[in-house]
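Engineer: Just need the structure, nothing else, for what follows:
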Amino acid sequence: MIWAPHVTVAAVVEENGRFLLVEEMVGGRRCFNQPAGHWDPGETLLDAVVRETLEETGYTFQPEYLTGVYHWEFPEKNLTYLRFAFGGRLGPRDMSRALDAGIIGPAWLTPGEVVARRGEMRSVMVQRCMADYQAGKRYPLDLLHAGVD
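Structural biologist: Model prediction:
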């Protein structure tokens, strides 16, 4: 068996004390996640987080910094995830845009609401990314290199 971790991106966005999450159906379960998804071939990590945020929320997103890189094992499915979480600014929301399959829509929750609904989070990474954001963790985007010079 070849080990192949799933590389994902996530947008961590806070406005007025609330965090942007996505309410979605996954495996028949209603849950919340940051706007997030898989890194696709041919795109940069920044391209991926912009695309995923738009596809899942209808909002444009401008990444400004990296909040962290996260490793998570999902033992029930024998999967490994490597998540790159980005903070930044939202632009306008296109209300006419169809969202990805399984997405119910964007939701704005306070940190307290996320803690109270911990069992409804898609993974432990949701709270961890938020905690790092709240702790002021900000890393420059130039840590990421899209090619070799």
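
Engineer: use CA for all of it now, contacts and neighbours both
Structural biologist: Will do.

Engineer: and Cys31, how many neighbours does it have?
Structural biologist: 21 (other Cα atoms under 10 Å).

Engineer: ugh, wrong one, Thr53
Structural biologist: Residue neighbour count, defined by other Cα under 10 Å, stands at 27 for Thr53.

Engineer: which element follows whatever helix or strand it lives in toward the C-terminus?
Structural biologist: Per DSSP states H and E: Thr53 is located in helix 45-57. Per DSSP H and E, the first helix or strand lying C-terminal to helix 45-57 is strand 59-74.

Engineer: Next, the angle helix 45-57 makes with the helix or strand following that next one.
Structural biologist: Using DSSP H and E, the helix or strand that follows strand 59-74 in sequence is strand 79-93. Computed by axes from the mean of the first three to the mean of the last three Cα atoms, to 10 degrees, the angle separating strand 79-93 from helix 45-57 equals 70 degrees.

Engineer: Quick one: distance of strand 79-93 to the chain centre.
Structural biologist: Here strand 79-93 is found 4 Å from its chain centre; the criterion is Cα atoms, centre = their mean, to the nearest Å.

Engineer: With stretch 135-144 instead?
Structural biologist: 15 Å.

Engineer: Next, the structure of the following sequence, for comparison with the previous one:
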Amino acid sequence: MNTRWKPSVTVAAVIEHDGSYLLVEEHTADGLRLNTPAGHLEPGESPMEGAVREALEETGRVFSPTALLGIYMAASNDAQGQPTAWMRMAFCGHASETDPARALDEGIVRAIWMTPAEIEASQDRHRSPLVWRCVQDHMEGKRFDLSAVVMDSSALKPPL
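Structural biologist: Sure thing, here's the model as predicted:
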């Protein structure tokens, strides 16, 4: 049987303010975990739109991407416990103040600001090894122009 390998695409927002990073604490099949605001790219949206949507849903803040942080690959179990390859497109930028009237996504316990030292010390609670890697890359100043993410307009149409 010839099976085609297809990694799951996720998008993430890496948000830093005054030396701390905005993470979310969320319920997972493996218990309470920490993650950058992140989730699956949905049909019909660009990766930047997906990162903005996920940040709003998970933190109640409007995310404004300023750069592509990187494209990452990792392997871990999906929500059903199945081994999965993940391709994460991480963007960095700024976020507005929290909208207190906005409910957070199901499963999100809270959004929390953490220092790099706190994030490093909590790696055993990270949803993915990419959480700490993205923070490290951000601290190192890695940035790519947003124009590096090229979208053909036909890619934004949901598949039939």
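
Engineer: Who are the packing partners of the helix holding Thr53 of structure 1?
Structural biologist: strand 6-12, strand 36-38, strand 59-74, strand 79-93, strand 103-109 (3 or more Cα pairs under 8 Å, 6 or more residues apart in numbering; DSSP states H and E).

Engineer: compared with structure 2, how much does the first one deviate?
Structural biologist: Following the fit onto structure 2, the mean deviation recorded for strand 6-12 of structure 1 is 0.5 Å by mean Cα distance after the TM-score superposition for structure 1.

Engineer: Which residue numbers in structure 2 does the helix or strand that that strand is followed by align to?
Structural biologist: Next helix or strand after strand 6-12 of structure 1 toward the C-terminus (DSSP H and E): strand 14-15. Alignment of strand 14-15 of structure 1 against structure 2: residues 16-17, by TM-score structural alignment.

Engineer: got it, and stretch 87-94 of structure 1?
Structural biologist: Under TM-score structural alignment, the match for stretch 87-94 of structure 1 is residues 92-99.

Engineer: which other residues reach the matching stretch?
Structural biologist: 13-17, 59-69, 138 (Cα atoms under 8 Å, 6 or more residues apart in numbering).

Engineer: Mind doing that once more with 10 Å?
Structural biologist: Stretch 92-99 of structure 2 is contacted by residues 12-17, 22, 51-52, 55-56, 59-70, 111, 134-135, 138, 142-144 when judged by Cα atoms under 10 Å, 6 or more residues apart in numbering.

Engineer: hmm, which of those are the buried ones?
Structural biologist: Buried by 16 or more other Cα atoms under 10 Å: 12-16, 22, 51-52, 55-56, 59-65, 67-70, 111, 134-135, 138, out of the contacts of stretch 92-99 of structure 2.

Engineer: isn't Met25 of structure 1 right next to Ile103, touching?
Structural biologist: Yes. Contact status for Met25 of structure 1 versus Ile103: in contact at 6.4 Å, counting by Cα atoms under 10 Å.

Engineer: and stretch 38-50 of structure 2, which stretch of structure 1?
Structural biologist: Using TM-score structural alignment, stretch 38-50 of structure 2 pairs with 36-48 in structure 1.

Engineer: distance between the ends of the matching stretch?
Structural biologist: Terminal residues of stretch 36-48 of structure 1 lie 9 Å apart, using Cα to Cα, to the nearest Å.

Engineer: what do you get for stretch 113-122 of structure 2?
Structural biologist: End-to-end distance of stretch 113-122 of structure 2: 13 Å, with Cα to Cα as the criterion.

Engineer: Same check on stretch 132-148 of structure 1?
Structural biologist: One end of stretch 132-148 of structure 1 sits 29 Å from the other (Cα to Cα).

Engineer: hang on, the earlier thing: list the residues that contact both of Met25 and Ile103 of structure 1?
Structural biologist: 31-32.

Engineer: Those two - which one has more neighbours?
Structural biologist: Ile103 (19 against 15).

Engineer: which residue packs closest to that one, ignoring adjacent ones?
Structural biologist: If you skip the residues right next to it in sequence, Ile103 of structure 1 has Glu24 as its closest partner in space, 4.3 Å away by Cα to Cα, 6 or more residues apart in numbering.
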